[in-house]
Every structure is written in C-alpha cells, then in structure tokens.
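*Asks:* return a 3D structure for these sequence lines:
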Amino acid sequence: MTTIAVTGHMDITDDSVPLVRGELDRVLAAYEPEGLVGLSCIAKGSDSVFAEAVLAAGGRLVVVLPSHDYREAKVKPEHVATFDRLVEAADEVLVMPHETASRQAYEAANRTLLERADRLVAVWNGQPPSGKGGGTADVVDEARGAGVPVDVVWPDGASRQA
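*Replies:* Below is the predicted model:
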C-alpha cells in the first residue's frame, strides 16, 4: 500500500491541465492500482486533477476537507460539479474539526495529508513561499522537513493564470 498526498497550484491554466494530468498519470503508473491511495483536498486545479488521475489509475481516493463549511464557503460555482463528483467517488472523506475555512483549517488539512502520506506529489513551479503560509511551497518544505519524499510535477509548457 502506498499513500500519496498532493499539494499544488489552484490557478494552473486550462492549457496546463492536460500537461499536468499526463505527468501525474506517468507518476501514478509506477504503483499497483490495488495498493494506491491518493489524498487530496480536491480544490480547483492541481488537487482535483490529481484526484481524477488517482481514480483513473484504479486507486482509492481519500478526501481531506479543511472545514465543515468548505464547500459552501470556498468552492466556486464552476468547480462545484467536479468537487461533488470527487466527494462521491472517495472511499473516505475526512473533515477537519474547523467550522469555517481559515488559515488554521488549511494548515490542519495539510498536516493530515503529510501525516498519512508515504509520498507527496507537488504540482509546483518551484517558486519560493509567498510568505502567507499554507501554500504549495510551504507544504513542500514541511514534507521535506518531515522526511516525506516529494515528487515535483511541473511539465514543460505548464503555467499559472496571470
């Protein structure tokens, strides 16, 4: 059994999605489907692309939601259908003990991802932390500090929305 968590940019461009998905498919192909577990907060962008790749690879999906109000407070209308479909497809849904979405809720979700993960996949352009905390670079730093192996995925041609 291999449990792989994801962190990544929410604002990858539409043109980047198939590039990222192709690279994620290649990364996940190295694992036996029956032993593959993917952990994701299923946010728009990298988290959802990873979750869909895990399911397509035959793995099990575990969704980690930062707060009880996450769907209502943070999921944008254009992402609701994907979000709901991924929650429905998940083997397990963990909701952090926070009523409202906040930095603390996101940090708790990220800690849970790293505590349960054997590896971390980071859909990340390699830029340093923004200083706000809880971003992709911060999660990568935390994983490396905790000894969790990190696979960085940022295929040629991938970009973030301006």
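
*Asks:* C-alpha from now on. contacts and neighbour counts both.
*Replies:* Fine.

*Asks:* neighbours of residue 72, just the number please.
*Replies:* Neighbour count of residue 72, defined by other CA atoms under 10 Å: 12.

*Asks:* element containing it, please.
*Replies:* Assigned by DSSP states H and E, residue 72 belongs to helix 70-74.

*Asks:* for that helix, list every residue counted as buried.
*Replies:* 70, 71 (16 or more other CA atoms under 10 Å).

*Asks:* to check against the first, give me the structure of this:
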Amino acid sequence: MAVIAVTGHMDLTAGSIQPVRDALLDLLSEYPSDQLTGLSCIAKGADALFADVVLSLGGLLIAVIPSADYRKAKVKPDYAAEFDRLYEAATDVVVMPFATADREAYEAASNELLRRADRLVAVWDGQPGNGRGGTADTVAGAQAAAIPVDVVWPEGASRKG
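*Replies:* Here you go, the predicted structure:
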C-alpha cells in the first residue's frame, strides 16, 4: 500500500490547473488503484487537484482538516461545492484538535500528513515558504524525516500575484 500525502500551493493560476493535474495523473498512475491511498487537507488548489486525481484513479482518500471551523472560516463560496464533494468522497476524515484555522492548526495538519505518509508529493515552485505549515515547511519536514518527496511543477505552472 502506498500512502502518499500532498502539499502545495493554493494560489495556482487558471492556466496551471490542467498541467498540474496532468503531472499528478502521470505520477500517481504508477500505483495500482488498490494500492493507492492519498492524504490531503483538500484545500483549494494543489490539495484538491491531488485528491481528485487519487479518486479518479480509484484510490482511497483520507482528508486531514486543520480545524473544526475550517470549512466555515476558510472555504470560499467558489470552492465550497468541490470541498464538500471531496470531503464526502473521503474514506476517512481526520479533524485536527483545533477550534480555529490558524498557523498552528495548519502546521499540525501538515505534521499529521507526514506522520501517516510513505511519500510526499509537493506541488511547489521551489520558493521559500511564507510561514509555518506551508508548502516549503512541509517539504523540509519530509526531508528531515527521510520521507521521499516528488516535486511537481510542470512547464506552464505559475501562481497568482
């Protein structure tokens, strides 16, 4: 069984969605569907793309939600239906023991992903992080724990702003 976690940018440009999805599909297609379990916080962007690809390949999805208020506080209306779909499709949902979605909750969720994972997929532009619990921080944590990391940043991928 391959248990693969994801970390990645939420602010992918519209033109990045298909190249990132295709790169994730290429990477995850190597695993037989009955051997694939994906771990994702199912946030908008990289997390959601990864979760959707895992499900499309017939794998199992485990959602790790940073806090009890995450859906209400952080999921914007334009993403709510997709968040709910992925949440409902998950085989298991782990809600971290935090009332409020903040850096501490995000860091704990990232650590939970790494605790459970055999491998990490990072949809990452390679730039330094902007705080605890972010993509760069999660990649560094995986490397420190000797968890293999696959960086996915295909040609044409970019971030908003």
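
*Asks:* picking up where we left off before, mean per-residue distance, the helix holding residue 72 of structure 1 to structure 2?
*Replies:* By mean CA distance after the TM-score superposition for structure 1, the fitted helix 70-74 of structure 1 averages 0.3 Å away from its aligned residues in structure 2.

*Asks:* for that helix, the distance to its chain's centre please.
*Replies:* Centroid displacement of helix 70-74 of structure 1 relative to its chain, using CA atoms, centre = their mean, to the nearest Å, is 16 Å.

*Asks:* which residues touch the spatially most central residue of structure 2?
*Replies:* Most central in structure 2 under CA atoms, centre = their mean is residue 47, positioned 3.0 Å from the mean C-alpha point. Contacts for residue 47 of structure 2 (CA atoms under 8 Å, 6 or more residues apart in numbering) come out as 6, 7, 8, 9, 10, 40, 41.

*Asks:* go again with 6 Å.
*Replies:* By CA atoms under 6 Å, 6 or more residues apart in numbering, residue 47 of structure 2 lies in contact with residue 40.

*Asks:* what about it, which helix or strand?
*Replies:* Using DSSP H and E, residue 47 of structure 2 falls in helix 46-56.

*Asks:* now the helices for structure 1?
*Replies:* Shown for structure 1, the helices assigned by DSSP state H span residues 16-28, 46-56, 70-74, 80-89, 103-116, 136-145.

*Asks:* so which of the ones you listed gets nearest residue 161 of structure 1?
*Replies:* Of all the helices of structure 1, helix 16-28 sits nearest to residue 161 of structure 1, with 9.8 Å by CA to CA.

*Asks:* how much does the helix holding residue 47 of structure 2 stray from structure 1?
*Replies:* With mean CA distance after the TM-score superposition for structure 1, helix 46-56 of structure 2 departs from structure 1 by a mean of 0.3 Å once superposed.

*Asks:* and stretch 97-115 of structure 1, which residues are buried?
*Replies:* Neighbour-count burial for stretch 97-115 of structure 1 [16+ other CA under 10 Å]: 98, 100, 101, 105, 106, 107, 108, 109, 110, 112, 113, 114.

*Asks:* no no, stretch 117-131 of structure 2
*Replies:* 117, 118, 119, 120, 121, 122, 123, 124, 125.
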